[in-house]
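> Model the following, please.
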Amino acid sequence: MPNFRLYGITGENFHPGRSLVDVMEEAILGGVDIVQFRDKSSSKEELVRKAKALRALTTRYGVPFIVNDHVDLALEVDADGIHLGQGDMPIAEARQRVGSRIIGISTHAIGEALLAEQQGADYIGAGPVYATATKADVVAPVGLSYIREVAEQISIPFVAIGGIKLDNVEEVIRAGATRICAVSEIVGSTDVTGTCRTFLTKLDRKGVDTWN
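You can find the predicted model right below:
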């Protein structure tokens, strides 16, 4: 799969009054190099409309587009991949459905991460590192220790996620993360582009220039 460093996830509740596409475009301009569409509440018609708009945006900028959970939606809009939770369909079934498209999966323990790698996931999400209110069904924070475990034991790409802010990202990087995802800190920012650039500056300052 394409290399990435700053993973952007949609979160419309964090930017009321501002359009989804405008905010995600600002994020891409700031350096977000992979975008996930996550929406747990919209109608099917709204999901399709938003996904198509984001697919057009990400195509224009050459950024991979991932759909959370909804495999049928991902196929309908020709997304580059899907992202699964631990309670979603098995990776093997997803692979049959999406073929060579990217498959990512959230993990919260090293056993889940090792199994995801064994079963053919292209990348994993590792977290939540810190407490987060980004989604309703979030699990308890796994802490920096889990990031260290993943960095030491997992060979596929992983992205650290969950409660990551500009004021704590450096300790996540020191724990071994080379890819970061922040939701509210990015899309809820009054300067989305500048916030993304600051995240990347912090990654660069730690000498993170290699890929797991």
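
> can we go C-alpha only for contacts and neighbour counts from here?
OK.

> C-terminal to the helix or strand harbouring Glu46, what's the next element?
Taking DSSP states H and E as the criterion, Glu46 maps to helix 44-61. Later in the chain than helix 44-61, the nearest helix or strand by DSSP H and E is strand 65-68.

> Please enumerate the helices of this structure.
20-30, 44-61, 71-76, 91-98, 110-119, 143-153, 169-174, 184-187, 192-205 (DSSP state H).

> most packed of those?
Among the helices of the chain, judged by mean count of other Cα atoms under 10 Å, the one packed with the most neighbours on average is helix 184-187 (a mean of 24).

> I'd like to know which elements it is packed against.
helix 20-30, helix 192-205 (3 or more Cα pairs under 8 Å, 6 or more residues apart in numbering; DSSP states H and E).

> Does anything pack onto the longest strand seen in the chain? Which helices or strands?
When the chain is scanned for its longest strand (criterion: DSSP state E), the result is strand 102-107. When contacts are defined as 3+ Cα pairs under 8 Å, 6+ apart, strand 102-107 sits against strand 81-84, helix 91-98, strand 123-126.

> shouldn't Gly143 be in contact with Val129?
Yes. Between Gly143 and Val129 a contact is recorded at 4.6 Å, counting by Cα atoms under 8 Å.

> quick one more, to check against the first:
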Amino acid sequence: MKINPVFPYPLYLVISEKDCIHHHWLDIAEQAILGGVDIIQLREKDCTTKEYIAKATELKKITDHYSIPLIINDSLEVATTVNSWGIHVGRTDISPSEIINHPDSPKNIGWSLEVIEQLNENEMQFVHHLGVSPIFSTPTKTNTISEWGYEGLQNLKPETSKPLITIGGINENNIAKIVQAGADSVAIVSAICGSSNPKRSAQILKQIINHNEYNPKTI
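Prediction:
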């Protein structure tokens, strides 16, 4: 993959405690970093804000140790409390325009792109990178409209200069084609969180990313 200088983080881990099956979720985060993960998003939907802050604080000790950026999903309060690198929100969450007007807001705002018409919305001017969601339908992300697929991603690529982070049903069997279709970064959930060897799984995914480049003619 040709590294996008605006978002130079090709392998992106989205982690939550409930998605981590074989090991403690903090151990999986560290092993994933050692395996090649470049950036981590903490996504906790089923806990209190106090619990979310506690989890984010523990994870940030690890990400800071390895100089890995931390993104907080959905909660501006958590993001500002732990001074995260970024925040990621969906269409039904707090808006990017609200976030950017907060005095202590993270400097990097990601927004879930579910339909191409969002590119024309006013909120787009406040967004730094886009979460193309989902590429394929997945049990870990159910509140979405449809799936993009390879062709949807390929058609989206020339329509925006913002970095495209793909998420949803991505694993070692389809990640190469997703990179070829135009992903600037690939977000992984189950293929690492559900792995019995998260470090090795991250290594395999990173190797595939490194050996593939954007090539729309292959789709």
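
> quick one on the thing from earlier: output the helices and strands packed on helix 184-187 of structure 1 as JSON lines; include the columns distance to Ser155 of structure 1.
Shown next, in JSON lines, are these (distance: least, Cα to Cα, whole Å):
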{"stretch": "helix 20-30", "distance to Ser155 of structure 1": "27"}
{"stretch": "helix 192-205", "distance to Ser155 of structure 1": "20"}
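
> Looking at the ones you listed, which is nearest to His108 of structure 1?
For these, proximity to His108 of structure 1 was assessed by Cα to Cα; helix 192-205 is nearest, at 22.8 Å.

> Tell me the counterpart residues of the closest one in structure 2, please.
On structure 2, the counterpart of helix 192-205 of structure 1 by TM-score structural alignment is residues 198-211.

> Show me how far the matching stretch is from its chain's centre.
16 Å (Cα atoms, centre = their mean, to the nearest Å).

> and if you look at stretch 10-28 of structure 1?
With Cα atoms, centre = their mean, you get 15 Å for stretch 10-28 of structure 1.

> now do stretch 37-51 of structure 2
Taking Cα atoms, centre = their mean, one finds stretch 37-51 of structure 2 lying 12 Å from the centre of the chain it belongs to.

> State the distance from the residue nearest the centre of structure 2 to Cys47 of structure 2.
Of all residues in structure 2, the one closest to the mean position by Cα atoms, centre = their mean is Ala187, 4.4 Å from it. Distance of Ala187 of structure 2 to Cys47 of structure 2, given as Cα to Cα, to the nearest Å: 22 Å.

> what's the answer for Arg200 of structure 2, then?
For Arg200 of structure 2, the distance to Cys47 of structure 2 - Cα to Cα - is 30 Å.

> Would you agree Thr80 of structure 2 is in contact with His102?
No. Counting by Cα under 8 Å, Thr80 of structure 2 sits too far from His102 to count as a contact (9.4 Å).

> which residue lines up with Leu166 of structure 1 in structure 2?
Alignment note (TM-score structural alignment): Leu166 of structure 1 maps to Glu172 of structure 2.

> for Gly125 of structure 1, same thing?
Matched across to structure 2, Gly125 of structure 1 falls on Gly131, judged by TM-score structural alignment.

> hang on, that match packs against Ser112?
Yes. Taking Cα under 8 Å as the definition, Gly131 of structure 2 is a contact partner of Ser112 at 4.4 Å.

> before we move on, back to that, mind checking how far the residue nearest to the match of Leu166 of structure 1 when sequence neighbours are not counted is from Pro198 of structure 2?
Leaving out its chain neighbours, the residue that sits closest to Glu172 of structure 2 by Cα to Cα, 6 or more residues apart in numbering is Leu205, at 5.8 Å. In this view, Leu205 of structure 2 and Pro198 of structure 2 are 10 Å apart by Cα to Cα.
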